[in-house]
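In: need a 3D model of the sequence below.
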Amino acid sequence: MKPLLRHMNFSMLLFGRLISNIGDSMYYIAAMWLVYTLGGSAFYSGIAGFLTLAPQAFQFITGPIIDRHSIRNLLVATQLIQALLLCTIPIAYAFHFLSVTMIFIIMPLAAFLNQFSLPAENALIPQILPKEQRVTANSLMAVSQQGSDAAFNALSGALVASVGAITLYMADIVTFLLAALLFSAIKLQYAHEENKSAKTIQEQTRRYFNDLKEGFLTVFRSILGKMLVASAITNFVFGAMMASLPAYSDTLGGSEIFGFLLAGMSIGSLIGAGSAGLFKRFAFGRLMIVGYFLGFSFWFASACIPYIPFKIILFSISMIPIGLSNVLSFVFMQNVIPQKMLARSISVITSISSCMMPIGSLIGGVLSTLFRPQIIFAATSSSLLFISVYLLCVPLLRRIPSVQSIQPEQYGFHSDSPSGI
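Out: This is a model prediction of the structure:
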């Protein structure tokens, strides 16, 4: 890990991501609270949450742009534009024309700009690091993101109460500026030059949609489409589980239990992401099959056991294979997808997976009114069993070797082919 942190480019990417993610957490909490106080109703908070999360479904739009332009410049530009957008909030507040409508306009714009980050950073890692360092790098990126989310979501609530939402917005602006400064320090040996052959707006538009189509075809005509099934099911079920979790927690003792279960989810995912380096030499296919089965076993045991501390611990353990699988899946994609197709392929996968969570949340909310929340919590654990069986029954997925030994040619990817597969 130390040699990796001494790598200047990766250090700038890691700490830039960490600081930017801290800003995202503060911005989300501050925006939700500000909308609630201005509107005077939880209804407005619900709309605010939807507007912040909805742009994740459109992340696929960013992929072709990232693949055609300098990733460093895009990261810097998106951070600066987000800072500029958020500046309007304290300015409007100071001059007494801040409104709920204004925040509703700014929130999705800032959230959409943030959709460049994940595919851009995942596309940048193969440019700056050799294959043998990518598992540790992705593990560190995941831990920094999830850890800062867990810490600053809680801290931001306290800060809103002590210093106010507007002050938190101003601190958030500073984090985006610092992140832009760190991203600007990334030095690449070669620049990702934009293709200059398309000069007119019509030609550029046609090329963009061709690139977008290639991204979807790359995913759905390859092993990535089969892996997407597992990712989509996981997000769908987590949406359903999260919708029923407050009611389930209420049957166990109230909001305190809800907080402990959420903390357990974060801790389990962090442990899984942080331990990815220990499993990089294991066959990825078999590792996922065993991991998801164990995840189901611990989750179902958590639903059945009556002793609450053990219930929370077992639920936390069930999240470890999911955190581990997330990191190794990104390494798999970085090692097999041609560089010129990487951002648009990852953005397609993330967009489709993200769409499933709000759908699952809606269905989970409806089912929670028809059945006892304990039944929903136990039933959702079966999704991990389904994924384990699905991976076992698909030979191409079952036989995936370790992420370090994967060769693109094994899965029909060729860096010199026009479409990438």
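In: from now on I want contacts and neighbour counts done on CA atoms only, so please keep to that.
Out: Will do.
In: any idea how many residues pack against residue 371?
Out: Residues contacting residue 371 under the criterion other C-alpha atoms under 10 Å number 10.
In: quick one: it from residue 240, how far?
Out: 13 Å (C-alpha to C-alpha, to the nearest Å).
In: and what of residue 163?
Out: From residue 163 to residue 240 the distance is 35 Å (C-alpha to C-alpha).
In: between those two, which one's more packed in?
Out: residue 240 (26 against 11).
In: go through the helix or strand harbouring the more buried one and flag the buried ones.
Out: According to DSSP states H and E, residue 240 maps onto helix 223-252. Judged by neighbour count (16 or more other C-alpha atoms under 10 Å), helix 223-252 contains these buried residues: 224-249, 252.
In: helices along the stretch 1-150 of the chain, start to end?
Out: Using DSSP state H, counting those that start in this stretch, the helices of the stretch 1-150 of the chain run over residues 2-5, 8-39, 42-53, 63-68, 71-94, 100-113, 117-128, 134-163.
In: so how far is the third one off the chain centroid?
Out: Its chain's average C-alpha position is 19 Å from that of helix 42-53, according to C-alpha atoms, centre = their mean, to the nearest Å.
In: also this sequence, please, to line up against the first:
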Amino acid sequence: MFNYNFKILASAIFFKYMGISLYTVAAMMLVLDLTHNPFYSGVALFAVSLPACFGFLIAPLVSRLNYKKTLIICECIKFIFLTVIICLSLINYNSVVLVIIMMFTIALLSQFTYPIESTLIPIILEKDNIIKGNSIINTIRESLRIVFLGVAGLTVSEIGPTFTFIITAFGFMITSLLYCLFRNININLAEAEERFKLKQITVNYTKDIKEALGYVRNSIIPYIVIGATLANFFAGGMLAALPDFSLTKGGEQFYGYYMMSEAVGMLIGSLISPQFKKIPFGIICISASLLAGVFWISTSFLPSFVSVFMYGTGFMFLAFINIMIFSSIQQQVSVEMVGRIMALISSFASISLPIGSLLGGYIATSIGSQYSIIFGGVGMIIFSMMWTFNLKLRKLPNIEKIKFISN
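Out: Next comes the predicted model:
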């Protein structure tokens, strides 16, 4: 049913996400270990989050590239960066600046590889197998994220960030070698180059943005953009302080537990959210954001493992909101505008997260990481209050009846 190229892609993603999951925890903990200052955790999260702000600009450019070569080169660069950090660490030359630069570079390269991996599915699979293929790839990603985030904290605490990087580098190397085995996966590059000349990209992008802004001007979508931006801003503040906060709850391994709890919560929330589609959309957003805020605030006060559970449960409620919002837009917005509206919301939300991470790091340094976690919870309660006091938002019906755009 699945051909040679799909098996190569699935195998490569397995090794890649095994490494990335371990690296995510090890890199943040290494920054904290080198500086003993949670503000630099905020700077590191800022560096990791910033490339996502440019994703909407990178995606059109990716279509001009040779897919196979781009995937191989990106994974090789990741391997080289990690190897340099490992070698410097082994000779006791540790630089937080170099680590943060590495984190930024790896995050930036992911903005190139992720769209290509997604684009390859319809290229290498028959139409009847595309949905099942996407499901398999997403299952591999999420399953590995949950499993390896859970063990990453223990791995870092037992063998240290440097040796954890060696495992990650091995994953990147294997991924690069697997990508070398792809056969005939590129589209007609001559046609792609003609369609995506820089001048044409600029003209098309400006036109798309103007049309998207005009389309949503008299709708409730601007409220959703504001809400998503605020939620990401406060979440960024909370995530920046999480490495330092985890140390107060029991050690480095707890950072992995918190990250795993977040992943599990998001997965559960995504799976069960369709069961609530008959409930009014306004009530869901108000209730879920309020509960997420309360659970995150309680995270800062409760004992270690209970705190981990509360943290993940808060993200389960956040997943409710995400799924409902994006499902509603997919159902109610015209097909040709869905991608542009999604990009609009994602762009604003992406910009606010790195800014929030800097503030969260500053709060953690000034008065304690516990207050950065409270900061994130308070943000979700503010989100809930915004919807509560806006009659139009509070009265929104369920997603099958909601009207985003005024005709």
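In: what TM-score do we get after superposing?
Out: Once superposed, chain against chain, the TM-score is 0.67 (TM-score structural alignment, normalised by the length of the second structure); 392 aligned residues with a C-alpha RMSD of 5.5 Å.
In: thinking again about what came up before, helix or strand next in line after the helix holding residue 240 of the first structure, which one?
Out: Helix 223-252 of the first structure is succeeded, C-terminally, by helix 255-274 (DSSP H and E).
In: now do that next one against helix 134-163, angle only.
Out: Using axes from the mean of the first three to the mean of the last three C-alpha atoms, to 10 degrees, the inter-axis angle of helix 255-274 of the first structure relative to helix 134-163 is 150 degrees.
In: chain center to helix 255-274 of the first structure: distance?
Out: Using C-alpha atoms, centre = their mean, the offset of helix 255-274 of the first structure from its chain centre is 16 Å.
In: give me the mean deviation of it from the second structure.
Out: Superposed on the second structure, helix 255-274 of the first structure shows a mean distance of 4.0 Å to its aligned residues (mean C-alpha distance after the TM-score superposition for the first structure).
In: that helix packs against which elements?
Out: helix 134-163, helix 223-252, helix 308-318, helix 320-336 (3 or more C-alpha pairs under 8 Å, 6 or more residues apart in numbering; DSSP states H and E).
In: mind putting the ones you listed in JSON lines, distance to residue 170 of the first structure included?
Out: As requested, these are exported to JSON lines (distance: least, C-alpha to C-alpha, whole Å):
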{"stretch": "helix 134-163", "distance to residue 170 of the first structure": "11"}
{"stretch": "helix 223-252", "distance to residue 170 of the first structure": "31"}
{"stretch": "helix 308-318", "distance to residue 170 of the first structure": "35"}
{"stretch": "helix 320-336", "distance to residue 170 of the first structure": "32"}
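In: residue 380 of the first structure: which of those is closest?
Out: helix 223-252 (6.0 Å; C-alpha to C-alpha).
In: what residue in the first structure is paired with residue 55 of the second structure?
Out: Residue pairing (TM-score structural alignment): residue 55 of the second structure is matched to residue 59 of the first structure.
In: so that match sits right up against residue 350, yeah?
Out: Yes. In this structure, residue 59 of the first structure is within contact of residue 350 by C-alpha atoms under 8 Å, at 7.0 Å.
In: neighbour count winner among those two?
Out: Neighbours per residue (other C-alpha under 10 Å) separate residue 59 of the first structure from residue 350, with residue 59 holding more: 26 against 22.
In: and the gap between residue 381 of the second structure and residue 388 of the second structure?
Out: Taking C-alpha to C-alpha, one finds residue 381 of the second structure at 10 Å from residue 388 of the second structure.
In: isn't residue 349 of the second structure right up against residue 224?
Out: No. Using C-alpha under 8 Å, residue 349 of the second structure is not in contact with residue 224; the gap is 10.1 Å.
In: re earlier: so which of the helices and strands packed on helix 255-274 of the first structure is nearest residue 367 of the first structure?
Out: helix 223-252 (8.3 Å).
In: mean deviation, the closest one versus the second structure?
Out: So helix 223-252 of the first structure averages 3.2 Å relative to the second structure (mean C-alpha distance after the TM-score superposition for the first structure).
In: output the contacting helices and strands for that helix.
Out: Helix 223-252 of the first structure packs on helix 201-220, helix 255-274, helix 339-370, helix 373-393, helix 395-398, going by 3+ C-alpha pairs under 8 Å, 6+ apart.
In: how far does the helix or strand following the second one sit from the chain's center?
Out: If I follow you right, that is helix 255-274 of the first structure. Per DSSP H and E, helix 255-274 of the first structure leads on to helix 284-304 as the next helix or strand towards the C-terminus. How far helix 284-304 of the first structure lies from its chain's middle: 21 Å, per C-alpha atoms, centre = their mean.
In: look up the closest residue to residue 284 of the second structure, ignoring the ones flanking it.
Out: With sequence-adjacent residues excluded and distances taken as C-alpha to C-alpha, 6 or more residues apart in numbering, residue 284 of the second structure is closest to residue 321, at 7.2 Å.
In: just give me the neighbour total for the equivalent of that neighbour over in the first structure.
Out: For residue 321 of the second structure, the aligned position in the first structure is occupied by residue 325, per TM-score structural alignment. For residue 325 of the first structure, the count of nearby residues is 21 (other C-alpha under 10 Å).
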